[in-house]
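Asker: sequence first, then the predicted structure:
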Amino acid sequence: MVQAGILVVRKDELEHKRWSGGITTQLAIWPEGADYGARKFDWRISSAVVEDEESVFTPLPGIHRHLMLLEGGIELTHEGIGSRVMIPLADTEEFEGEWKTKSSGRCVDFNLMTVKGYGGKMESVAANKKIKLPMPQELRCWYGLYAIADGVAAEVEKDGRFARVTLERGDFILITYLPAPGEEISLTLGSDAAVPAVSAAVWQES
């Protein structure tokens, strides 16, 4: 049987900090007691407001990064590798933290960082569509959902039981679960917005 827990964090409970190019909001970090500032963590989910027209990404050796835009537009450039113009809620860029990366333009973004031994992916979540949470044959999984619209009715189904919560823009849900073969956890978002949330899935690789 799938074992799962759901944590709801409201936007006024989240931690905001300034960085060189704007403001970052930490949504979730693992393990308990992890410290992003000291670079002591296994994974981290966050959102950032990029205020400067030109920004240089903080070097993060040994960290694999995923990035998606929520608003605005930037051109992301990895020195010696290539560049890409990012489209909000459509593109996801994966890159290594030790790359020399910079951006041109202003935006609000959504981020996932993982160390070796953890996998992950990010995607936008459509309204009124049943989404099955990833169920890889791994040790432990997490599924973070970040609301980007108001009045989002989130319904989580597991073993025929339902948990329901209403989210406002900036609220965050973290579902922690242990995969079980042949079983599933699903999520449905009721909203007037076509894309009311974005998600970051993380799993500890065996």
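Answerer: The structure has been received and is ready for your questions.
Asker: hey, let's count contacts and neighbours off CA atoms from now on
Answerer: Will do.
Asker: so what touches the helix or strand harbouring residue 176?
Answerer: Using DSSP states H and E, residue 176 maps to strand 172-178. Under the contact criterion Cα atoms under 8 Å, 6 or more residues apart in numbering, strand 172-178 has outside partners 2-11, 27-28, 139-147.
Asker: swap the cut-off to 6 Å and go again
Answerer: Outside strand 172-178, the residues within contact range by Cα atoms under 6 Å, 6 or more residues apart in numbering are 2-9, 140-146.
Asker: and it, what's buried?
Answerer: By 16 or more other Cα atoms under 10 Å, the buried positions in strand 172-178 come out as 172-178.
Asker: by how many degrees do the helix or strand that that strand is followed by and strand 172-178 diverge?
Answerer: Using DSSP H and E, the helix or strand that follows strand 172-178 towards the C-terminus is strand 185-190. Inter-element angle recorded for strand 185-190 and strand 172-178: 160 degrees (by axes from the mean of the first three to the mean of the last three Cα atoms, to 10 degrees).
Asker: helices or strands up against strand 185-190?
Answerer: If you count contacts as 3 or more Cα pairs under 6 Å, 6 or more residues apart in numbering; DSSP states H and E, strand 185-190 packs onto strand 131-132, strand 152-158.
Asker: so which elements touch the helix or strand just after the longest one?
Answerer: Using DSSP H and E, the next helix or strand after strand 152-158 towards the C-terminus is strand 161-167. Using 3+ Cα pairs under 6 Å, 6+ apart, the elements in contact with strand 161-167 are strand 152-158.
Asker: this is the comparison structure:
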Amino acid sequence: MFEKKGNQDYVTRAWSGGQTTEILIAPEDSCLTKRNFDFRLSTATVASKTTEFSDFTGYERFIMSLDAPITLQHQNIMIPLQPFEIYRFDGGTTMQSHGKCQDFNVIFKKKYQVSVTVLQNNETVVLFTKGQSILYALQTIKVEVSALETVAEVLLQKGESLVLKGQKQLHVISQKTSFSRNKVAVLTQIKE
């Protein structure tokens, strides 16, 4: 079972440092500001040179810039990150970010096991057998989704996502021939 999502399904809001787009929140009727969610995936446009991360005590976080170097700062510790370099930290940690970018965020309760992976063109990935997987397209890609004896093909445009449950594996293929080894998607896998 899988579901394709796009801009019409996402929720975009302004925040103090720019704009955030919620790709997925679970359960669906939960709310970021009420802190009653289990996990949330989003992208954000960071328009300020320096921003403070909100306090998400009780949660873990993954952050990754999609387009420009950034530096995270916890007290006097500086953590430089290149684009597509993933960093995990406790949601209650006081953290600043320095640098403008488009980023990818995952926030989740500590009871969950979460994996975030950047996929390259022509890559095949075996999925968690339980839980769910969310594939976020960084460019136009064809996705081959396999479950048991069946294979389905789905075309995702940049910014679209595929929410998968019960599939065995997926294969991503860039639709741009000039980017043969380029990063084409972000795969987030979540299970309890």
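Answerer: On my side now, so go ahead. Being a predicted model, the structure only gives us computed values, none of them experimental.
Asker: any idea what the TM-score comes out to?
Answerer: In this superposition the chains share a TM-score of 0.92, using TM-score structural alignment, normalised by the length of structure 2; 187 aligned residues with a Cα RMSD of 1.4 Å.
Asker: circling back to that earlier point, so which of the contacts of strand 172-178 of structure 1 is the closest to residue 52 of structure 1?
Answerer: residue 146 (23.7 Å; Cα to Cα).
Asker: from residue 176 of structure 1, how far off is the closest one?
Answerer: To residue 176 of structure 1, residue 146 of structure 1 is 15 Å away according to Cα to Cα, to the nearest Å.
Asker: try residue 56 of structure 1
Answerer: 33 Å.
Asker: tabulate the helices and strands packed on strand 185-190 of structure 1 in CSV, adding columns for mean neighbour count.
Answerer: Formatted as CSV, these follow (neighbours: other Cα atoms under 10 Å):
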stretch, mean neighbour count
strand 131-132, 14
strand 152-158, 19
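Asker: so stretch 11-30 of structure 1 corresponds to what in structure 2?
Answerer: Aligned using TM-score structural alignment, stretch 11-30 of structure 1 spans residues 7-26 in structure 2.
Asker: that should have said stretch 120-131 of structure 1, apologies.
Answerer: Going by TM-score structural alignment, stretch 120-131 of structure 1 sits over residues 114-125 in structure 2.
Asker: which positions within the matching stretch qualify as buried?
Answerer: Neighbour counts over stretch 114-125 of structure 2 (16+ other Cα under 10 Å) mark 114, 116, 118-122, 124 as buried.
Asker: need the contact partners of it.
Answerer: Applying Cα under 6 Å, 6+ apart, the contact partners of stretch 114-125 of structure 2 are 169-174, 181-190.
Asker: filter these down to the buried ones.
Answerer: If you count burial by 16+ other Cα under 10 Å, the buried members of these come out as 169-174, 183-190.
Asker: before we move on, back to that, so which of the contacts of stretch 114-125 of structure 2 would you say is closest to residue 56 of structure 2?
Answerer: Closest approach to residue 56 of structure 2 among these (Cα to Cα): residue 190, at 18.2 Å.
Asker: give the contact list for that closest one.
Answerer: 113-114, 131-132.
Asker: how near is it to residue 14 of structure 2?
Answerer: Residue 190 of structure 2 is 27 Å from residue 14 of structure 2, by Cα to Cα.
Asker: residue 192 of structure 2 now?
Answerer: The gap separating residue 192 of structure 2 from residue 14 of structure 2 is 31 Å, by Cα to Cα.
Asker: which stretches of structure 1 form helices?
Answerer: In chain order, structure 1 shows no helices, with DSSP state H as the criterion.
Asker: which one in structure 2 is aligned with residue 47 of structure 1?
Answerer: Under the alignment (TM-score structural alignment), residue 47 of structure 1 pairs with residue 43 of structure 2.
Asker: show me what contacts its match?
Answerer: With Cα under 6 Å, 6+ apart, residue 43 of structure 2 has these contacts: 20-21, 103-105.
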